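Participant: kindly return the folded structure for what I paste below:
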Amino acid sequence: MNEIVSLLMQHRSVRAFEGSPLPEEDLRVIVAAGQMASTSSNVQAYSVIAVTDPALRRELSVLTGNQEYVETCAVFLVWCADLNRLSHAAAKYIPDGSDTYADSAENFIVATVDAALAAQNAAIAAESMGYGVCYIGGIRNRIAEVSALLNVPELAYPVFGMCVGVPGQLSGQRPRLPVDAVLHMNAYDAEKALGSVADYDETMTRYLRMRTDGRKSTPWTEIMAEWLTRPNRLHMLDFLNSKGFLKR
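Facilitator: Coordinates of the predicted model:
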């Protein structure tokens, strides 16, 4: 196992940070590493907002579900899918009266995937520099308020946040599904995947029992059943439509 693979295999979310600031030079290196991620057709359809202002961080910690580490990390990065910059930059070359497709479902996917790929590159870069990270999907809990607070324009939206800072405490590493549950050779094999999921239920039951001193041992599939039946962030479609996405 080489050094990079070893680093990847050690990943864990960090939710407790020291008070150390993140030097701007390190921030720029982390974002530059993110920019080297693959991007569809070189559109680079993402932006990242580095939130360092304490008052803004306090508001964001509330808007994300009272997650205090949004406020206590060294810097909070808000990764945005962004077709606004591209639309304006290319406008001078688009003939008058010509239609554009920035509002299409496909281009929404392109921008969202681009943001995710860049963020993961940045996360790995940050970890290689000794920092810890934690993705914050709660940025979408009250996404209209977050967008207004951060002045996110039309054809752009916050996909997720990311806490970055010097770890104050390392949490345990949560087991992942077996490789055989996600790796299919030449064609999708649902039966093999489900067999591996059954093994994972046993792994997660043992993990939770150990982590909670026996207070919890819920199988992963039971936890996922609750997740699937929970109406989570159903406001997102209307919000994305309001920002000019998913029109066709």
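Participant: could you use CA atoms for every contact and neighbour count after this?
Facilitator: Noted.
Participant: so which elements touch the longest helix that the chain contains?
Facilitator: What stands out as the longest helix in the chain, according to DSSP state H, is helix 105-128. Where contact means 3 or more CA pairs under 8 Å, 6 or more residues apart in numbering; DSSP states H and E, helix 105-128 is packed against helix 3-9, helix 24-35, strand 46-51, strand 75-82, strand 132-136, strand 156-165.
Participant: residues in contact with it?
Facilitator: Here helix 105-128 makes contact (CA atoms under 8 Å, 6 or more residues apart in numbering) with 7-8, 30-40, 44-47, 79-83, 101-102, 132-133, 159, 164, 245-248.
Participant: swap in 7 Å and give it another go.
Facilitator: The contact list for helix 105-128 (CA atoms under 7 Å, 6 or more residues apart in numbering) reads 30-31, 33-35, 37-40, 44-46, 79-83, 132-133, 159, 245-246, 248.
Participant: chain center to it, what's the gap?
Facilitator: 8 Å (CA atoms, centre = their mean, to the nearest Å).
Participant: what of stretch 234-241?
Facilitator: 18 Å.
Participant: contacts for stretch 144-154 next, please.
Facilitator: Contacts of stretch 144-154 (CA under 7 Å, 6+ apart): 84, 239, 243-244.
Participant: recalculate using a threshold of 10 Å.
Facilitator: Contact with stretch 144-154 is made by 47, 49, 51, 56, 59-60, 63-64, 78, 80, 82-85, 139-140, 143, 156-158, 235-236, 239-245, as judged by CA atoms under 10 Å, 6 or more residues apart in numbering.
Participant: before we go on, could you also do this sequence so I can check it against the first one:
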Amino acid sequence: MNEVIETILNHRSLRHFEDKPLTAEQIKTIVTCAQSASTSSFIQAYSIIGVKDKEKKKKLAEIAGNQEYVEKNGHFFIFCADLYRHITIGENEHINVSPSIESTEKFMVALIDASLAAQNAAIAAESMGLGICYIGGIRNNLDEVKKILKTPERVIPLFGLAIGVPTKLTEKKPRLPYDHIYHEDEYEQDKEVYLSQLQNYDNLISSYYEERTGGKRKDRWTEQMAIMLDRKSRMYMKEFIQKNKLDLK
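Facilitator: Down below sits the predicted model:
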């Protein structure tokens, strides 16, 4: 096992950081690593916004559900699906690219490109001894986030990435069983096998929580998911995306 694999396997979300900003060199390294990620057809349909302004970070923390680590970290990155530059390219080249830009396929490309770039950034940061935490809570109110970041049409802030020097380490959460995630040749549809894998994972997660909380918590993963998915959240997203001239057909 090499250092890269060890870094990846050692991942855990960290939420407590030193009050110490990242250096310009660290920021550039992380962003450059993000840019080295694969990109569909070389389209590079994403942008990264680094937020240093304390007032903006405070507002973003409030939007994300008053998550303190959005405000207090070494640097806060926001990854955006970005097809604004491509519509601009079309205008400059006198080619109508709107039908392609306003398609579900290109919207998916932008989401995938941004996600690949973000994971490169996360691994780079962790390899530098920094801690990271993805923040999906900025999607609680994207209209307000766009105002704060002054993003144009066809740019969708997707999630944040808080990075900093960690002050507190947490235990790694066990992931789903290998055999439940990895299917060979075809999808495993034997319900008995499928449910057995989930039950084994439930037992593992329940024990993890019980040990971590001293017996105060021992809920199952499937229980968590069912309760979470029973609550509707961010149901405005389709309308928001269409309003920003993406994924119209």
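Participant: PyMOL command to pick out the buried ones of the contacts of stretch 144-154 of structure 1?
Facilitator: In PyMOL, a selection of the buried entries from the contacts of stretch 144-154 of structure 1 looks like this (16 or more other CA atoms under 10 Å):
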select buried, resi 47+51+59+60+63+64+78+80+82+83+84+85+139+140+143+156+157+158+240+243+244+245
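Participant: mind checking what residue 45 of structure 1 lines up with in structure 2?
Facilitator: With TM-score structural alignment as the criterion, residue 45 of structure 1 lines up with residue 45 in structure 2.
Participant: so that match makes contact with residue 87?
Facilitator: No: Residue 45 of structure 2 lies out of contact with residue 87 (CA atoms under 10 Å); the separation is 11.1 Å.
Participant: who has more neighbours out of the two?
Facilitator: Taking other CA atoms under 10 Å, residue 45 of structure 2 and residue 87 do not tie; residue 45 has more neighbours (24 against 20).
Participant: ok, now which ones touch residue 50 of structure 2?
Facilitator: Going by CA under 10 Å, 6+ apart, residue 50 of structure 2 touches 27, 31, 75-79, 149, 160-161.
Participant: likewise for residue 233 of structure 1?
Facilitator: Residue 233 of structure 1 is in contact with 138, 140-143, counting by CA under 10 Å, 6+ apart.
Participant: ok, now with 6 Å
Facilitator: Residue 233 of structure 1 makes contact with no residue under the criterion CA atoms under 6 Å, 6 or more residues apart in numbering.
Participant: which of the three states applies to it?
Facilitator: At residue 233 of structure 1 the chain is in coil, as set by DSSP: H, G, I helix; E, B strand; the rest coil.
Participant: map it onto structure 2.
Facilitator: That one, residue 233 of structure 1, aligns with residue 234 by TM-score structural alignment.
Participant: what does residue 10 of structure 1 give?
Facilitator: Residue 10 of structure 1 maps onto residue 10 in structure 2, by TM-score structural alignment.
Participant: ok, that match - how many residues close by?
Facilitator: Neighbours of residue 10 of structure 2 (other CA under 10 Å): 11.
Participant: what about it, distance to residue 23 of structure 2?
Facilitator: 24 Å (CA to CA, to the nearest Å).
Participant: tell me who's in contact with the residue lying closest to residue 139 of structure 1 once chain neighbours are set aside.
Facilitator: Distances taken as CA to CA, 6 or more residues apart in numbering place residue 64 nearest to residue 139 of structure 1, at 4.9 Å, with adjacent residues excluded. Contacts for residue 64 of structure 1 (CA under 6 Å, 6+ apart) come out as 138-139, 141.
Participant: can you tell me the SS state at the closest residue to the match of residue 10 of structure 1 other than its chain neighbours?
Facilitator: Excluding the flanking residues, the one nearest residue 10 of structure 2 by CA to CA, 6+ apart is residue 172, at 7.5 Å. Recorded secondary structure, residue 172 of structure 2: coil (three-state DSSP).
Participant: same deal with residue 207 of structure 2?
Facilitator: Quick answer, by three-state DSSP: residue 207 of structure 2 is helix.
Participant: thank you kindly, that will do.
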